[in-house]
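Asker: sequence? don't have it. structure:
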């Protein structure tokens, strides 16, 4: 990843956000990131190939849902909760509560430190 593009808050589109959140795996990733902590891509455990996980993380980033930071060869991701709450008040709270209630994206988890690739 060269330089990741992150839309400015005023350029975040509700249609793109809702489209990105419509995928169960992406919703699971958002649920994991909702605690506000930055996560290394290697910490994310999903039932898909690494290239597919990368595709889903890019879709979230392109929609303005997450921010990706590269440090050397490692990538880290955070949820842009403040930006999303400013653009669409109450949306993320409602989405996360509903996802939790319906266990949406349950196949996504965090690897334990000993399982995470270096």
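Answerer: Yep, that arrived. It should be emphasised that the depicted structure is a prediction, and the values quoted were computed from it without experimental measurement.

Asker: use CA for all of it now, contacts and neighbours both
Answerer: Will do.

Asker: tally of neighbours for residue 74?
Answerer: 12 (other Cα atoms under 10 Å).

Asker: those strands in the chain, which residues are they?
Answerer: Applying DSSP state E to the chain gives strands spanning 39-40, 44-45, 66-71, 74-79, 109-110.

Asker: second structure for comparison follows:
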């Protein structure tokens, strides 16, 4: 068996307010974040009922991951996503709650 596949994530210090706000400006991405906030961690991408194609959905998850809003990890053939609440609150206290409360 080969090495585990890993996806790149920014550290809290690398997170940019502009990048996070840009990622969260899209309503589909806010839907993903809201579902993660209201559900449980480690949700597979297929668990999300999004009004976009699979490839567009993949793009939205990548934008959120690269901004630092979510973390993703491989589990078998699935990619599981979770919200980076703690990291976001350390870097930008209250930001995520404000955005989720606004929707």
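Answerer: Thanks, I have the structure now. Owing to the predicted nature of the structure, the values given are computational and were not obtained by experimental measurement.

Asker: related to what we said a few turns ago, what's the closest of the strands of structure 1 to residue 18 of structure 1?
Answerer: For the strands of structure 1, proximity to residue 18 of structure 1 was assessed by Cα to Cα; strand 66-71 is nearest, at 13.4 Å.

Asker: show me what counts as buried in the closest one.
Answerer: Of all the residues in strand 66-71 of structure 1, those buried under the rule 16 or more other Cα atoms under 10 Å are 66, 67, 68, 69.

Asker: got the contact list for the aligned residue in structure 2 for residue 68 of structure 1?
Answerer: Residue 68 of structure 1 maps onto residue 72 in structure 2, with residues paired by TM-score structural alignment. Applying Cα atoms under 8 Å, 6 or more residues apart in numbering to residue 72 of structure 2 gives the contacts 7, 42, 65, 79, 80, 81, 82.

Asker: so how do I select the buried members of those residues in ChimeraX?
Answerer: This is the ChimeraX syntax for the buried subset of the contacts of residue 72 of structure 2, where burial follows 16+ other Cα under 10 Å:
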select :42,65,79,80,81,82
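
Asker: still contacting in structure 1, which of the contacts of residue 72 of structure 2?
Answerer: Using both residues aligned by TM-score structural alignment, their matches' Cα atoms under 8 Å, structure 1 keeps these contacts from the contacts of residue 72 of structure 2: 7, 65, 79, 80, 81, 82.
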